[in-house]
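J.: sequence-free structure coming up:
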């Protein structure tokens, strides 16, 4: 895919706040924002997203089920021929009937957050009692009616050692993908939750070994250097005759995807961001063309240009499959072109040196 021309798209359908501790959208929902896009605005946005070709469209939040017109938007997205996913929150709104409607409307996949392998760890992480049971109900119910699911996990110091147990829950519920989000620490964040560079490498080792044996795909968000880790280890695995091809399948499918490169995020008020974790707006769909902003606005063009990256990310031989987290660079340094502060790798064959 030519990422200069076509991304996947996330549409945040309400204005729920982020959780303290991350730029991961994993909080209990709050009241809707009166300035959020109207139904008509949403329809027009979907039509423009369709003009990219056939990108993946994801309805996210907060809690998208708090929008009364969510099902209308989903129906129109599917009618336009967009591959359409939804990421509802595990609240009382996520009933069996709601999940059934997702399937009937043609949702390709429903994503549910699971940050611990049991109620004690997950509910403590979310600070909302009952969310584990609701999440597991949703996943099992979807499996029972034939709706594909994926599990989304925010990786922190609190749960990094629980990842193999969480992977068991993904297997148990028949998930097609395990999507792991790595913290982008911001102002209110507790830095003690963030992994060190060395801890990232240990987590990558766990994921790499799991990827050889689990029946689902593994994807990382704001952990782009997992692709570098896999590339480093693939040669030795091939020599040992292991299932390195299985371990690499998702890495190469998403190779090079990053903030503003193969991805665009539209907020509930229409602001256009390179991702949901990089709070630098390139425009607003109420006054700007989403296609034009993504393809031609300087912010997005710079983010896609590896020669603009600074520090070791600008010299690294893995820049085509990684590129580092532009969101984390911005959050920790104020410069979205700086090197990823949580990558310990030092280029062995620096580009341009």
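T.: Here it is on my side, so go on. Everything quoted here is computed from the prediction, not taken from an experiment. Numbering: from 1, shown residues only.

J.: For the rest of this, base every contact and every neighbour count on C-alpha atoms.
T.: Fine.

J.: mind listing the helices for this protein?
T.: Remark: helices assigned in the chain by DSSP state H are 39-50, 70-79, 96-105, 119-126, 131-145, 163-172, 197-211, 225-240, 244-253, 290-296, 298-304, 326-333.

J.: Pick the most deeply packed of those helices.
T.: helix 326-333 (a mean of 22; mean count of other Cα atoms under 10 Å).

J.: hmm, back to that, redo the helices of the chain as JSON lines? Include distance to residue 187.
T.: Below are the helices of the chain laid out as JSON lines (distance: least, Cα to Cα, whole Å):
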{"stretch": "helix 39-50", "distance to residue 187": "31"}
{"stretch": "helix 70-79", "distance to residue 187": "31"}
{"stretch": "helix 96-105", "distance to residue 187": "35"}
{"stretch": "helix 119-126", "distance to residue 187": "19"}
{"stretch": "helix 131-145", "distance to residue 187": "26"}
{"stretch": "helix 163-172", "distance to residue 187": "27"}
{"stretch": "helix 197-211", "distance to residue 187": "20"}
{"stretch": "helix 225-240", "distance to residue 187": "24"}
{"stretch": "helix 244-253", "distance to residue 187": "31"}
{"stretch": "helix 290-296", "distance to residue 187": "27"}
{"stretch": "helix 298-304", "distance to residue 187": "23"}
{"stretch": "helix 326-333", "distance to residue 187": "9"}
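
J.: also this one, for the comparison:
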């Protein structure tokens, strides 16, 4: 497969179609609301933005429709159909809340999208329902999520499971992994909490806990399921180190999680290879368009680069000085001299949120570069 030209075009374009959502998740980046805001892109604006994406040339980036809940937009199918007609691959990240995601709707979505992502933030109803609280009615979101997994598997729709990890649910990760593995998902994407939006209420992992968790995720990947991280690009450093034969004694959390994993899953199959990775990071291979058209390096890095109402996203991605600096890995502090800066580069969102500088070193990374 030809290497994706990340400097020329993103692999993934996230479009926050709306902030409207029936859920009120405690870690919601978007501060989602029950009603759409009057500032969100009109159908015409959304179509123009999609037309502009064809300026990246084929193969086009994947357009990921997110929110809020993209299905809360009355023109959601119209937007999908337009993107599909342009040859742009579409992925969908809907909310599981009410009976909206029933089998009939999912059959219709299968005609339009190449994949879906569904969130699971706890291995127990108590945890998942607490984190992903609904703003409309008291329902068992955990149960509804497992039912959606069953329908997706039945309809042969490719899907991944997203999990936001924080102190609140970190001890459940091995059990979440088991559910994901048995669900038929093609990937498990673990989001490391960034304190933006409602996530300000929650406690992220400390740096050594983050290291223990990414080392655990390497162990989980040995069971044959693709494992990826969001806002923890140092997972790629771990993959490189472990592939080269480096062992990790690990802290208490790593030992606990790995022991539980072996207990419930058995020993990993022999000869399993960890999936390869693409070295994307906030603003490099990834670009985000907010509901009002604002262009950000990523959804967790709300640094405005322009607006699709007046700016061409292709020009912004290729020429904006912040993005050029990010993709050239010209960072400050230890990230700037790290031998893994090209494949990792640290979380630009966490550096911006915690230090006010999108080019600062990632505060969650414990690695000390060999070059100083």
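T.: Sure, I can see it. Remember, it's a predicted structure, so these values are computed and weren't measured experimentally.

J.: that older thread, quick one, which of the helices of the first structure is nearest to residue 270 of the first structure?
T.: When the helices of the first structure are compared by Cα to Cα, helix 39-50 sits nearest residue 270 of the first structure, at 8.7 Å.

J.: so where in the second structure does the closest one end up aligned?
T.: Aligned by TM-score structural alignment, helix 39-50 of the first structure falls on residues 43-54 of the second structure.

J.: With stretch 217-235 of the first structure instead?
T.: The aligned range for stretch 217-235 of the first structure is 226-244, by TM-score structural alignment.

J.: contacts for that stretch?
T.: Applying Cα atoms under 8 Å, 6 or more residues apart in numbering, the contact partners of stretch 226-244 of the second structure are 186-194, 214-215, 217-218, 220-221, 274-275, 277, 279, 281, 340, 343-347, 349-350, 365.

J.: at 7 Å instead, please
T.: Residues outside stretch 226-244 of the second structure that contact it (Cα atoms under 7 Å, 6 or more residues apart in numbering): 186-192, 214-215, 218, 221, 275, 340, 343-347.

J.: do the same with stretch 149-161 of the first structure
T.: 109-116, 139, 170, 175-183, 193-195, 203.

J.: returning to that earlier point: straight-line length of the match of stretch 217-235 of the first structure, end to end?
T.: 19 Å (Cα to Cα, to the nearest Å).

J.: now do stretch 6-18 of the first structure
T.: End-to-end distance for stretch 6-18 of the first structure: 27 Å, by Cα to Cα.

J.: counterpart of residue 67 of the second structure in the first structure?
T.: Alignment note (TM-score structural alignment): residue 67 of the second structure maps to residue 61 of the first structure.

J.: Ok, residue 335 of the second structure next?
T.: Aligning on TM-score structural alignment places residue 335 of the second structure opposite residue 313 in the first structure.

J.: next one: residue 190 of the second structure
T.: Using TM-score structural alignment, residue 190 of the second structure sits opposite residue 180 in the first structure.

J.: burial count for its match?
T.: 22 (other Cα atoms under 10 Å).

J.: Please tell me how far the counterpart of residue 80 of the first structure in the second structure sits from residue 80 of the second structure.
T.: Under the alignment (TM-score structural alignment), residue 80 of the first structure maps onto residue 86 of the second structure. Residue 86 of the second structure sits 10 Å away from residue 80 of the second structure, going by Cα to Cα.

J.: Residue 355 of the second structure too?
T.: Between residue 355 of the second structure and residue 80 of the second structure the distance is 38 Å, computed by Cα to Cα.

J.: What of residue 54 of the second structure?
T.: 15 Å.

J.: Equivalent analysis for residue 19 of the second structure, please.
T.: Distance, residue 19 of the second structure to residue 80 of the second structure, by Cα to Cα: 18 Å.
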